[in-house]
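Asker: below is the sequence, then the predicted model.
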Amino acid sequence: MGGPRQLRLQGRSGSAQLKTTTSATPEPAGQVEFIPTEVPITWLLQQVKLPGGLVGAAHVLSFKIDRDAEGCRTPRRNPQVEAALHAARELCAWSKRVCQFMNQRIFSKAERCAKVQAHTGRDGFLALIASTHQPSELFVPVLPLFEARAAEEEADAAGGDGDGGDGDGTLVSVTAAAAEAASTPVLRIGDINAMLAEQRRALEAKWATLADACPPADDGSLLSPVELKLSIAVKHLDDCCSQLSQGVDYIEAMLKKQLLDAVGRLVTPADFQRYMDFHGQRLFKPEYAPKPFCFAVRRPDHYPEGTLTIEHLSPDRSRGAIHTSGAIHTICRRVAEPVAPMSFALDAATRVSFTGERFVHAYVAHQFGDPPSPPPSPPPPNWRSPPAPCTGSGASVLMLGARARQFSSFMLLLGRMGPAGTFEQKHALILQNKDAVDIPLMLEALPSATEFRDAISSLSPEQQRFAKAYRAMQLEGSVFGILVIQLKPQLEALLKLPHDALTKEIALTQQLLDLFIQYQIPSDLLTYAGPASASPEEKLEAVRGHVAAIYKMVEAAKEGELHAARQQAMMEQPFHEYAESFGDTSAGSPPRRNARSIQRTASSASA
């Protein structure tokens, strides 16, 4: 590593005289500068500590998962293991770069070096290089092993009965608290030190076989045992890092399998939602228990006009489809009449006031945690990506469903609750005669109070005040609202008809809706304008007469438009009728032969 506090662990210089049969230089003239290959080892050094802070004592390797941390989910999904895997990924990438440098810049040149050829020969050199790429014979001590010990063996679980536990040459020692080691299935400390000793013995044996296979390090040759040791060490480091990733993934998969075997199925967000609904029915009183969001659109003492629901939609990855998990359960508060009127705007100059029953719903959405974020830099080829969380399927989506029954109609307005008793509608639609719509609800979660407070803690006082004011506006306008307007009572009030006058007038109601929606007829042309003391039948008959008159006028207008369109078509194609009489149905002038025949007939008649 560079810098003013650079510490050199090992180094040497060497040269080689390349032999060639051509007159051209095999390598470009000049000096080639190489970019330093660096890797941060801060995390690794942070795991090595002094026991009790005593200066001069042996260093101890200490790694522990904080199970009380908020981000701790499983032995694989926690901040400490994520940091370890990130450090291992960087070491793995560094070892790849070092191996590539050794192969391209040293081994490829050493093959033509006279000293190396004189010492090993070409075949011996190729075998020597191949041995550095096959470190599989080296023992990798990174293993996900557990040991099931009997009760009488737990007393000496923390002992160092393995070989090599106290050997010389170790930089750090592996220790554990006796209270913890005696009751866990983790391998004994002596066994762990024995595996580390076996790793060190295998490396030393491998290096010993290379000592006599190439020129010594002090003769200035380009290739020496130092380069071979480095190549084997970094390749072995790559294997250790890869096996670390595979080991923690194996433990995660094992725990997942145990959980699936215990539960009997793969738990999805929909299953967890049903689990919470089940316990909600048991814990809450009946009047406070969450209830399914499914309501009938109806008037008192009348048959329902339709239904309104909010359902879960969960993707089924195994079948590649989306299935409904049922209506969501909400905690509901009903506000009965009389209530203060609310209003919504039709345009900038028109507002509509409304009353009626109001329901306030509170819904708690449950979802599984997001998968771990990918590392910032691209991983090496043999790096295994972190496993996804045990969700089984994606998070559920909420779907608003509205259904209208036959010969029924109502209006649905969607928006949010505004300030000062207003409703800010964004969408509106009319459902009638067995219409059915499904509208996905795109929900957006706001930060919690704690998250918001932590996010603005480093801002200036002016920025904090602005952020708090903006959040207050978001919270005030974040309540999703659904407004249902039944059309028959509104038509009766608009046309000055008695209550329930249009309940059994199906044809008249449909004609009124067509005139208002399709033709935009002013309501003054259809409203009853007679005496208020008239009977309901007389009022209905008067409105029916107005509707018939308007329809008669509409039919006359349609006939006029058809006649005008027919005249326009005849003006554009004046010979179309003659063409049909002579067997040519194409538009335009009649055939040439038929035209001459018509001309002769006209000449004979004039003669």
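Answerer: It's in. As the structure is a computational prediction, the values presented were derived from the model and not from experiment.

Asker: going by C-alpha atoms from here, please, whenever you check contacts or count neighbours.
Answerer: Noted.

Asker: quick one: the host helix or strand of Gln599 to chain centroid distance?
Answerer: Using DSSP states H and E, Gln599 falls within helix 592-606. Its chain's average C-alpha position is 80 Å from that of helix 592-606, according to Cα atoms, centre = their mean, to the nearest Å.

Asker: what do you get for stretch 113-131?
Answerer: 54 Å.

Asker: same thing with stretch 179-193?
Answerer: 40 Å.

Asker: quick one: contacts of it?
Answerer: Stretch 179-193 is contacted from outside by 145-149, 154-166, 173-176, using Cα atoms under 8 Å, 6 or more residues apart in numbering.

Asker: could you say what helices and strands the helix or strand containing Glu252 packs with?
Answerer: Using DSSP H and E, Glu252 sits in helix 225-263. Where contact means 3 or more Cα pairs under 8 Å, 6 or more residues apart in numbering; DSSP states H and E, helix 225-263 is packed against helix 79-101, helix 114-132, helix 189-210.

Asker: take the one below as the second:
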Amino acid sequence: AEVLHITSTSSQVETTLRHTTPPFNESTVNTYNVNISWLLKHLDEAASTATFSIDRAHANCATPRQNADVTAALQFQASFSSFCSNVHAKLRHLCDVQSQYGVATAAKFDIAAVNQEGIFNPVVPLFTNDSAVAVVSDGQDATEQAVVATGGALTHHQSVALPQPVVNQLVQEQRRSLAAKCTQVAGLFTAAAGTVTSTTATAAKSVFGSSEATLMVVLLHLSQFAQFYRQGVDFIEHMIRQQLIAAVGKELTARDFAQYMTFHNRKVFKEAYQPKPFSYAVRRSPVHSPEGQIQIETAEVTPAEPIYTVSQHTENAP
């Protein structure tokens, strides 16, 4: 397999101790990996856009949440979010090490500044109301700067999905705010170090610099993507569920279906052949009191009730 090397760096920190015990035990740094095949399959290299759609004709497609495409997206984002969290925790550990054992200027950087405040996240469940809101007409400029393809959103069919120009405006704002946040964090780190740019000697003795600080910001933002996406599709699923309940008039449960079948069984079968609850007393003879009871209960309703079965009753043999 071909390996694409993006970036690498090496650094160290020197410290002086008053004892012979090393500050950390000898250990091997964990390697964090994540499979991004799902992401690469949804990137259109020729158009420089990301594409995603749900196969509504698939037999397993039930709702915008319950389908194979969204399930695969959630699985990828869960693994990618875990990867980001692991790398973020490692970088935070390096920051703590440098603050405790590094040069004095490094300890002045406030790690609390590494957050997601001010970064716009475009992953939100939004719908359009064409009867009340005018559709953005600047389609040509938006298409030239498109980073997300919405699968024909520029056509004139009825749809509540946001049109492609609006989607790309949201993504452009996300990119702008993320770049501004990274610049801000890098500036705070540089100011804490007391120089505009780090010198070679200082960088060689630093395990946590402005690059690591901005990377932590990006990792936090990427982790939030998975959270917002899951919450978004769950919200849409909840909205559809509430609309269905409002249309039916109540939320149907297993008990409702059982009562429905019991009612119609009384109309279809004669009394002698109607299904009856599987609950019978156990006794030694008809003249003795019951010793106990035997029944088959269903766990689908609360409290548990005996299931209805077709049975045949015969008198005791002579």
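Answerer: On my side now, so go ahead. None of these values were measured; they are calculated from a predicted model.

Asker: residue contacts, Thr197 of structure 2?
Answerer: Thr190.

Asker: from Gly187 of structure 2, how far off is it?
Answerer: Between Thr197 of structure 2 and Gly187 of structure 2 the computed distance is 10 Å (Cα to Cα, to the nearest Å).

Asker: what about Ala197 of structure 1, distance to Ala158 of structure 1?
Answerer: Distance from Ala197 of structure 1 to Ala158 of structure 1, by Cα to Cα: 18 Å.

Asker: Met342 of structure 1 now?
Answerer: Separation of Met342 of structure 1 from Ala158 of structure 1 (Cα to Cα) stands at 73 Å.

Asker: if we can go back for a sec, and of the helices and strands packed on helix 225-263 of structure 1, who's closest to Lys426 of structure 1?
Answerer: helix 79-101 (42.8 Å; Cα to Cα).

Asker: can you list contacts of the closest one?
Answerer: 37-41, 43-44, 64-66, 71-72, 75-76, 231, 234-235, 237-238, 241-242, 244-245, 375, 379-380, 383.

Asker: what angle separates it from helix 114-132?
Answerer: 140 degrees (axes from the mean of the first three to the mean of the last three Cα atoms, to 10 degrees).

Asker: which stretches of the stretch 1-150 of structure 2 form helices?
Answerer: Taking DSSP state H, counting those that start in this stretch as the criterion, the stretch 1-150 of structure 2 contains helices spanning 37-41, 68-101, 139-144.

Asker: for Glu26 of structure 2, find the nearest of those.
Answerer: Closest among those, using Cα to Cα: helix 68-101, at 14.7 Å.

Asker: so how far is that closest one off the chain centroid?
Answerer: That offset, for helix 68-101 of structure 2, works out to 14 Å (Cα atoms, centre = their mean).

Asker: only the buried residues of that helix, if you could.
Answerer: Within helix 68-101 of structure 2, the residues that count as buried by 16 or more other Cα atoms under 10 Å are 68-70, 73-74, 76-88, 91-92, 94-99, 101.

Asker: repeat for stretch 132-140 of structure 2
Answerer: Of the residues in stretch 132-140 of structure 2, those buried (16+ other Cα under 10 Å) are Val135.
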